[in-house]
Structure formats: structure tokens, C-alpha cells
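Q: how would this look folded up:
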Amino acid sequence: MSRRSAAVAAVLSTALAAGLITVASTSTASAAEVRVHDVQGGTRLSPLAGEQVKDVPGTVTGVRSYGARGFWIQDTAPDDDPATSEGVFVHTGSTDPTVKAGDTVRVSGTVTEYVPGGAESGNQSVTQITKPTVTVESSGGAVPKPQRIDADAVPSAYTPKGDAADGGSVNKLALEPEAYALDFYESLEGMNVSVGDSRVVGATDPYHELWVTVKPDENRSKRGGTVYGSYEAQNTGRLQIQSLAPVAEEPFPKADVGDVLSGTTEGPLDFNQFGGYTLAARTLGTLTNKDLAREKTRAQGADELAVATYNVENLDPKDPQEKFDALAQAVVTNLASPDVLALEEIQDDNGATDDGTVSAEETLKKFTAAIAKAGGPAYEWRSIEPEDKKDGGEPGGNIRQVFLFNPERVAFKDRPGGDATTATDVVRTEGRAALTHSPGRIDPGAAAWENSRKPLAGEFTFRGRTVFVIANHFGSKGGDESLVSHHQPPNRSSEKQRHAQAASVNAFVKKALKAQQNADVVVLGDINDFEFSDTTKALTDGGALTAAVKSLPRAERYSYVYQGNSQVLDQILTSPGIGDFAYDSVHINAEFAQQNSDHDPQVLRFKP
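A: Okay, here's the model as predicted:
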């Protein structure tokens, strides 16, 4: 010790003895010190929201230099309350963070609750520290040991019911991480977490995200996904995975459903607008490819009529020829060239260009030519051109449903007069049901179809038997709250329109059955709702229709994958007169990173 140090020490010793100063211990926090768990609190909302905090200590566990820039810190001296997270996001605004994982820091700033997607989205909020001042105390240390997320850790119950006194919100409820999955994930918000070998249940998307399940036996599909079978079975093991490394520096794996993210994936647990709880990976596991094959349905027999539906995702002539060729090859090879194919999302001849064009002749010529080149039939088509900007969908695209049919197998009964605003009807003629307009639209002026695709009805003949086909594209789920909404159960506001649409189609089918009790009616398309939904119940009301997808085992009922849930959106429904049928959901898109559409086509075969 230098003489100067000795002198200072002597002065300090005298002052301490006299009680003139006190020294805080360096091993424990002072009473006034705010820790991360104080910021997070025991509910979804910080008790310190809106307040300034000073010198919150933590170790950096991850850094994000794109999107919502910032970094996560975690307290290495946790409290004994499992409900209070020890991690928090520090938002640096438009400034790239200068810290690195392993830095020990102290952060001062304002505590805020940020709702990804905005308050109207219904999403839960992210607790964060904004406008930060950061002091780096040391660098190069180890990050805190990750909390392992696995089947044993995640509760089987998904969420508590929201507080009726708070508008159905769970925001102010005390977290119960040992009872509910959403509470468990919230109790880890911002903390360093990890998953081990995990099966992919949602393929890599264009935004470099994928979904895994940490519960390999939870409602497993035949092909490796996780089936969404009811509003009360949300599948608690699903977790979204992103990478903190920019794609240019570390390419994100292109995973299909059924592949395995092997080894350890580790990083902070984030919450974002499009997936809820997300592991923002600092360390990404290795993809083990399981080579999932695209399905092929069998060909129909000579006396079987094959009717299919396929949402071709905003197809227009500006799309690359490769998309037309791939869709065409799927029609021929995977769908075995169905006799009647109802298409959804056929756009007008210049796609999203908003100039009043409504014709889709060029789109359909290009598509049918590609099918013929792929070895398929010389399909003819029938449709009704919509009014400009009246049917929803991508602005300027004027999407509509279209019938393709193989004239060597079926005939189309043309009955003139149908247009965008004229409703077709069902009449009894010579003891049989018949459409007044074919093709024609069902009730196009009704409020149920405002800013939505109107059903397209057509009259076909197969081996002397009349078959009525109604192609649909019901209103989307846009505006609905997600499964991780702070409202529990979430608000599904879009259902109201689909319920009215289903009632409209059901009434039309009942009219056809009244005109001819044993009429063969096929209702199909992108229903945008589940087989267990009230929309489907409204379609099948009174026994007018049967949802054919329910003939499949539960593990095979899906046509779409959303946030790791394999679910039904596309359906084919049959009238009682059809009797026995064979149904196939042909999985060629939804489970794959490389998609020609985001929907899987559906095929029904029966003997009229």
C-alpha cells in the first residue's frame, strides 16, 4: 500500500468510526437498487411501467442489430419467485447496440410496455427498458445458464381465462407458471432459454422463422406436424425459432415439417407480432432433414367423379412461368387431373395493378396451357368476372373462383344470364333441380358477401347424372386475435361474416334439395375456418351437407399450417344424395419451406 493510500485509509477509518459515512456492501444489492425481476413483476405488466430506473444490473444474453434493435440482459442473482422473469429487453431504437453477449452491464432508462402490432392487435406486451444509458462493467464473461424448455417444463393447460372485470384480459392476473403454458412462457420473457432436439412443426417461412414442438407426442400428425383439433387444444409445446444472426452472415435453415432441429438452440425468449413467444437464437441447432415427400392422390376410376379445390395464392400472368408450371404439374401429378377443379385466388390479367381490369382470360389461358404441357387434360373453364374492387383480396387483384373441367369426362350446362350482381337460383324442371344461371353467383347483393368473394355455382353432367358444384372463398381471418392474445379466449371478430356466408350457402343447398331431394351437391373451397367451427356447423345445419374432411382420422385433418398448428381451412362438403365417397387432403405445400401455394388441395371422389 502506498503512503497516499495509507493516508486515505486512515481518514476513512476515522470517519467510519465517527459514523460520518457508510459504505454499501458490494456483495448484495442496496435497498433502493432495482433488479430485473422488479422491472418484470409477477404479472404480464411491469409494476414500474412509465418510471425511470437507474443502474439495473445484468449480463447481456443476446444482441439484435436488425428490426427492433436492442439487447437482452439477465440478472445472475435471481429472486425466489418463479413468476418474475430475470430477463428484460433493452430497446436501443434506431441505434445498433454496442454491447456483446457476456458483457456485464448496468442499464438506466424508462420502463415501457410495447405491444407488437399495436394495441388493436390484442397481442400481449413486451416489457422493456427504452432510451437506455448503458455502462459496461466487464466483457467476455459467460451468459447465465439457460432455462431448458422441454415437455416436462411446459404445463399441459394453455392459459387461464381472462378477467371479466378487465375485459377478458389476462394482463393483470398473477402468473401461474406451473399451471399454464402462456404463464410459463411469460415468466421467462427476456431470459436465456434453450431447447434440445426438437421436431419442426412449421416450415421455414420467407421471414426466416420456423416452429418446433418441445412435446413430440402432442397431437402429432401422420407426417410430423401438430394438429389443431379444437379451440381448447392450442398445443402448448409449439415455439417459434428465429436467429439473432443476420441471414447474410449465417443462413437460416430451410426446414420442412418433420425435420429435426438437432442439438441445442439457445437464446433470449422474445415475444413478437407474428408468432408470440419466440426463441431468438444466439446459438442455432443443426437441421436434420427427414425428406418429407409431397403426396400424390390416386387416379379416379372410370365411374368415379373427382372434384377438387385448390387455392393457388393470387395467381396472375405476372407471376413467373415457374409458378404456373409447378402448379400445373401438381394438378397433373399430385391431384391426378381431377374432372372438376375449383380454383380460388385467380387474379385478373394484370394482377395487383389497380386500373379497373377485371378479366382473367390471360391468367386462365396461361394456367390451362401449362397443365396441358404437363400432360394433363385440355381443361375448359367457367367463371363470373367480379366488379372492380368489390371482392376483397389483394388490392387491384380482383380474385375470384373459377371452375376448370375436363370436357372428355364431364359436361358443363351453360345457362346464360349470370353476372357479378345477378343471383342464380334453383328451380324444379322436369322433376329435377336446375340452376337458373350456370355459372352463376349465390346471393351476390347480400351483406354477407360485402367485400368478399361471392360463391360460384355451376351445373355439371357426369355419365348422365347432374352434379351441382359451389365454389367458395369465405372471408379471411384478418383482424382476429392470435392464440397468444392477452384476451383469453381471443377475439375472433371475423367469424361473424363467415357465419352469415355459411348460412347463405346452406340455404341455397336446402333449396336445391327441396327441388330434388337426392340432388348431388358439392360445396367446396377455401372456407377459411376449421372443421369444428361454428362456420362449418352453419354450413351443415339441418343435415344439408356433411364435412368430408371429418371422414379422415384426426391426425390427417389439415390443409394449412399456421404458427406450427396443422389445421383445416380448405374443405369439401357433400349433400346426402352423394352417399359414399373417398376424401383426400393432398399435402404438397403447407408443410414445406418451398411452396407453390400456402394451401393444400383437397380431392373428393364419388359415384354419382
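
Q: Every contact and neighbour count from this point should use C-alpha atoms.
A: Fine.

Q: the helices in the stretch 101-250 of the chain, which residues?
A: All helices of the stretch 101-250 of the chain, identified by DSSP state H, counting those that start in this stretch, fall at 181-186.

Q: And the chain, by the same measure?
A: 3-18, 36-40, 181-186, 321-329, 361-373, 495-515, 534-539 (DSSP state H).

Q: Show me what the third one is packed up against.
A: The one in question is helix 181-186. In terms of contacts (3 or more C-alpha pairs under 8 Å, 6 or more residues apart in numbering; DSSP states H and E), helix 181-186 is packed against no helix or strand at all.

Q: Kindly report the same for the fourth one.
A: Counting by 3+ C-alpha pairs under 8 Å, 6+ apart, the packing neighbours recorded for helix 321-329 are helix 361-373.

Q: Looking at the helices of the chain, which is nearest to residue 351?
A: With C-alpha to C-alpha, the closest approach to residue 351 among those belongs to helix 361-373: 9.0 Å.

Q: Just want the angle from that closest one to helix 321-329.
A: Comparing the axes of helix 361-373 and helix 321-329 via axes from the mean of the first three to the mean of the last three C-alpha atoms, to 10 degrees yields an angle of 60 degrees.

Q: Tell me how far the spatially closest residue to residue 502 that is not a sequence neighbour lies from residue 141.
A: With C-alpha to C-alpha, 6 or more residues apart in numbering as the criterion, residue 502 has its nearest non-adjacent residue at 4.9 Å, and that residue is residue 539. Using C-alpha to C-alpha, to the nearest Å, residue 539 is found at 61 Å from residue 141.

Q: So for these two, which sits in the more crowded spot?
A: residue 539 (27 against 13; other C-alpha atoms under 10 Å).

Q: Look up how far residue 54 lies from the more buried one.
A: Distance of residue 539 to residue 54, computed by C-alpha to C-alpha: 59 Å.

Q: how about the helices of the chain in CSV, adding distance to residue 427?
A: Output for these, formatted as CSV (distance: least, C-alpha to C-alpha, whole Å):
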stretch, distance to residue 427
helix 3-18, 103
helix 36-40, 66
helix 181-186, 54
helix 321-329, 36
helix 361-373, 30
helix 495-515, 6
helix 534-539, 21
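
Q: To compare with the earlier structure, here is another sequence to fold:
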Amino acid sequence: MVGHTTAPNKYDFDAPFSEDTNIAIADSPTERDPAKIMPVKVKTEFRGKFGLHNNPNIVGKQVYITGELGEYFSVPAIKGISSIWFADEAPPVEEEPVEGKVVTISQIQGETHKSPYKDKLVKDVEGVVTYVADNNNFYMQSTTPDSNTNTSEGILVYKSGGHGQSVGNKVKVSGTVKEWVITGNKVGIDLPVTEINASSVSVVEQGVALPEPVKLDPPTSVIDNDSFSTFDPQQDGIDYYETVEGMLVSMDSPVVVGPQKYGEVPVVTKKVEDKTYTTEGGVLLTEETANPERIQLDLFDNNFKAKVGDQFNGTVTGVLTYDFSNFKVFANKSSLPELTERAYTKPISTLSGDEDSLTIASYNIENYSKREKDKTAKIAEQITKHLKSPDILGLVEMQDNDGATNSGTTDASQNYQALIDAIKVAGGPAYEWTDIAPANNEDGGQPGGNIRVGFLYIRIAFNLLKEKKEQPQKRLILKTARLH
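A: Alright, predicted model coming up:
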């Protein structure tokens, strides 16, 4: 060991050292050429003995390291070390998982995305029930955690035929450890969740106090930058969330960054100083950040209303899990703090046409059908009041007359007329419409819906040329364009 890495190709060779997070190694204790020195990232559990801030006298000693080659400080380095020892010591003996052995939840989880006990039998794994997902699934968490923050203390338990457990039950579980993709059609796409496929669940005690939730503090830039080659929770968001999989977690006043869908509300665990957000408070995907602090809050309420920029006024707690390509927190809606709504006024266009100009707008009406009367009135009001009745309006996702009914029809005249009539009621002009209807079930959207792009236009502003419409699957080439 020759010193401490401070920046790419820069090293501190003399005490005092500022951190315990890394060491620098070389073939000779007197080496000073950066090209011949390699950084080593030191995991938390090894820093007490091998961190230079607290142990400056170990510089110059020879060490053996087991780990993985990767990149650290933008140079080749050793990361993900599994063992390290001084040359004058006996190497540590790594214990292989023993099938049928009594182990802890953290031992089952390990410092990895896949359990070292995968497909092995374990017995009498102890924990307190923290969340009941359904009759067959519950989450439990250790009441005697270890000191390693890189291993989760929570786990999913599956018991076929029903488990009969309640939150607060301290239980012992025996069964087979599995890596389970919760949504079946996402196998090969989603991350698996570590679970015990239980053969037996016995209650040790009831009414046990639950562990204190762990405050979520994920990285805020990188989701994964090493294709899972190194387990690096301090840098990779995907690795960080693995360290709290199945555990009770908390977020202080999380901010909503998207609308509720399927009962899930996307939030950020924290706002980051100097990070750029949208005007409303949403996150931006940029070259510099993939926003791993964004997570789903699962409330199991499809009617829950929240918009970007709203904020929960207090601490939100729940159990962290993974499903449908997202980390999420199962939260009890009844225990949520108050949601403070962000003040919002819908924007109103400042554009208006005159004898020398036209106003043109587009609007995605999202699988529109005349059957949705409330939606029809809302769209008409927005066109009239907020878009200021543009001269030409492109409509995206207009369905056919009978909506998602797969009848073979593609005509949408009744839908256009329903929307035109509603615009008149809202105080707007008398629009006309045109489109090229798609071939049946060829253009995507809901089966039978036959969505297409169409246009509303005001005849007083211009006339549509009376020329033959082309067929829906024919490639169109615009040669001339005239407005009358």
C-alpha cells in the first residue's frame, strides 16, 4: 500500500489521509509513478482495519486482495473486494453456504443481486412481519440486524395455501431461497426479488414493534455503469436499492414527479442541489443523470390524484420491493401525510390569427371516442379557452365511431362531429374535419379502435382542396401546397 487516491492519477502518499474509502497499491512501497499505481475501493466492512484515515501507519505494508477489476477514478482499479489481508496474516477462510443451515436474512440477501443461498434450503430464518401483500405473500425483517449496510435485512416470503400472518408477528421461516420475478411475463427483463418459498411458518411472538425505517438516500446520477460487474451501492442506484430490498424505508416529504397510474405515484426521495428540474418540479433525463432517486410509491388506489410538483407534507414509510421494471415502496394510503398541491394555472395561448396569418396547433386526445362525454366536454373547453380555437388543429389518436369495439369499421365521422358540436357549446367556432382513415387494425392503439391523425379546420380561414384522398397504406409525397 502506497497511499490514498484523491483524483484520477493523483495520489496522497503522506499522512494525514482525508478518507477511509480507498487505498492505492503498487509493486513497490516507494512507487510514485501514477501509471504504475492502482486504486482500490475499500468497502465499509473493511475500513476499520484498512482505512488510511484511521490507520495511517499501514502505508508501506504488503496486502493481498480478492476483488473485481473495474474502473474507479477513471482508471483501472480493483472494486467489489470480497477479502483483504496483510501478507503476514493467514488468508481468511470463506464459508460456503450450507444447505439447511440456520441463517439470517442478511446472509441470505448477501452483497449481491442474487442470493448466495439461491435454490438452497434454509431453516428457522427469523424476522418480524412488516407488510402483508396477500394471502400467500408477506415481507419480514430481522430484529437483530448486522453492521453491514450493503446487505438487506428484509425479505419476501411466499407460502402456498396461505400464511395466516399479521404485521407485528415475529416468525421463523423454513424453505427454499428463490430469485423470483414477480410479474411472470417480465422474466428475462425484470430484476428478480429474493424470496423464501416457505415450507413452514411458525409464530414466535405477536405484537412485536417494527424496526425503524431506513431513510432512503440513493445515488442521484448513476443507475448502473458497470453492467452488474461490481456491487457498488454508493455509486449505482440499482445496487443501492438492492441493499434495502424488502425493508421498511422512509422518505422525508417526497415530491411527486409524475401523475398517478395504476395506483402508483412516481416521487423523488430527495431534491438535489444544483440539479435542473422542470418548471413544475419534474425530473429531466440528461447525459449527466438518469435520476435513480426517482421511485414509485404504490398506493393501490387508481383514483388517487396527484400531479407533478405536489409534495407530501411529512414522512412517507413503507416496504421497498421491485416489480414491473421499477423499484417501489408499498405504502398504506391511510397513513400518508397530507399532500400539498402545487399551485397550477393552465396556460392559455397568446397567439391569434389575422388576415395575413393562421394559428396551427396539435392535440393528443388519447384514444378519443364520443362515448366519453366528460372527456369530450373537457377537450372542447381546452380547445376553445386555452388553445384559442386555432385555425387548423391536428388531432392525434382519434378512434373510429364505435371506439375499441372490433367491428371492422374505420370511419370516425361521428367522433369528429361530437367533438365539433361540443366546441360550439363551449363557445368555439364551427369546425370542419378531414382525415385518411387507416386500414382496419393496422395502425396500433386499442384493438378495434383504429386511431389516426386527423384535422379540424375553420373554413372561413381557408378552403380545403377538393381532391381525391389517397389510400391509408400508400406513401404520400407532397409536391405542392396551396391555401385558399
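
Q: What count of nearby residues applies to residue 302 of the second structure?
A: By other C-alpha under 10 Å, 12 other residues sit near residue 302 of the second structure.

Q: ok, it to residue 265 of the second structure distance?
A: Note on residue 302 of the second structure: its distance to residue 265 of the second structure, by C-alpha to C-alpha, is 10 Å.

Q: Quick check: neighbours shared by the two?
A: Here residue 302 of the second structure and residue 265 have no joint contacts, going by C-alpha atoms under 8 Å, 6 or more residues apart in numbering.

Q: Residue 220 of the second structure -> the first structure?
A: Residue 220 of the second structure maps onto residue 156 in the first structure, with residues paired by TM-score structural alignment.

Q: which residues touch its match?
A: 179-181, 236.

Q: lining up those residues with the second structure, which overlap?
A: Contacts from those that recur in the second structure, judged by both residues aligned by TM-score structural alignment, their matches' C-alpha atoms under 8 Å, are 181, 236.

Q: ok, so of the contacts of residue 156 of the first structure, who is nearest residue 196 of the first structure?
A: Distances from residue 196 of the first structure to the contacts of residue 156 of the first structure, taken by C-alpha to C-alpha, are shortest for residue 236, at 16.3 Å.

Q: can you pull out the strands in the stretch 101-250 of the second structure?
A: Using DSSP state E, counting those that start in this stretch, the strands found in the stretch 101-250 of the second structure span residues 101-102, 121-132, 137-141, 154-158, 170-180, 193-205, 214-215, 248-252.

Q: roughly how far is the second one from the heart of the chain?
A: Same thing as strand 121-132 of the second structure. Put simply, strand 121-132 of the second structure sits 27 Å off its chain's centre (C-alpha atoms, centre = their mean, to the nearest Å).

Q: Flag every buried residue along stretch 343-360 of the second structure.
A: Using 16 or more other C-alpha atoms under 10 Å as the burial criterion, the residues of stretch 343-360 of the second structure that qualify are 359-360.

Q: er, stretch 74-90 of the first structure I mean
A: Neighbour-count burial for stretch 74-90 of the first structure [16+ other C-alpha under 10 Å]: 74-76, 82-90.

Q: got it, and stretch 315-329 of the first structure?
A: Buried residues in stretch 315-329 of the first structure, counted by 16+ other C-alpha under 10 Å: 315-317, 323-329.

Q: ok so, going back, out of the helices of the first structure, which comes closest to residue 121 of the first structure?
A: Using C-alpha to C-alpha as the measure, helix 495-515 is the one of the helices of the first structure that comes nearest residue 121 of the first structure, at 16.0 Å.

Q: Map residue 208 of the second structure onto the first structure.
A: Per TM-score structural alignment, residue 208 of the second structure is aligned with residue 141.

Q: wait, doesn't that match sit right on residue 103?
A: Yes - with contact defined as C-alpha atoms under 8 Å, residue 141 of the first structure counts as touching residue 103 (6.2 Å).

Q: what touches both of these two?
A: With C-alpha under 8 Å, 6+ apart as the test, residue 141 of the first structure and residue 103 reach no residue in common.

Q: ok so, going back, of all pairs in the buried residues of stretch 74-90 of the first structure, which one is the farthest apart?
A: Pairwise over those, using C-alpha to C-alpha, the maximum falls at 82 and 90, 21.6 Å.

Q: residue contacts, the equivalent of residue 42 of the first structure over in the second structure?
A: For residue 42 of the first structure, the aligned position in the second structure is occupied by residue 111, per TM-score structural alignment. Counting by C-alpha under 8 Å, 6+ apart, residue 111 of the second structure touches 150-151, 231, 243.

Q: still on that earlier bit, mind giving me CSV with the buried residues of stretch 74-90 of the first structure and columns for distance to residue 229 of the first structure?
A: Converted to CSV, the buried residues of stretch 74-90 of the first structure look like this (distance: C-alpha to C-alpha, whole Å):
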residue, distance to residue 229 of the first structure
74, 37
75, 40
76, 41
82, 31
83, 30
84, 32
85, 32
86, 35
87, 34
88, 34
89, 34
90, 38
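
Q: Please report how far the aligned residue in the second structure for residue 99 of the first structure lies from residue 132 of the second structure.
A: Taking TM-score structural alignment, the alignment pairs residue 99 of the first structure with residue 165 from the second structure. In this view, residue 165 of the second structure and residue 132 of the second structure are 7 Å apart by C-alpha to C-alpha.

Q: between those two, what contacts are shared?
A: residue 138.

Q: shouldn't residue 239 of the second structure be in contact with residue 229?
A: No - the pair residue 239 of the second structure and residue 229 does not pass the contact test of C-alpha under 8 Å, sitting 10.8 Å apart.

Q: Count residues in the vicinity of the counterpart of residue 476 of the second structure in the first structure, would you?
A: Taking TM-score structural alignment, residue 476 of the second structure has residue 424 as its aligned residue in the first structure. For residue 424 of the first structure, the count of nearby residues is 24 (other C-alpha under 10 Å).

Q: Residue 547 of the first structure is in contact with residue 581, isn't it?
A: No - using C-alpha under 8 Å, residue 547 of the first structure is not in contact with residue 581, being 11.5 Å away.

Q: The two: which is more packed in?
A: residue 547 (19 against 16).

Q: Excluding sequence neighbours, find me the nearest residue to the more buried one.
A: Nearest non-adjacent residue to residue 547 of the first structure (C-alpha to C-alpha, 6+ apart): residue 573, at 4.5 Å.

Q: Before I go, just wanted to say thanks for your time.
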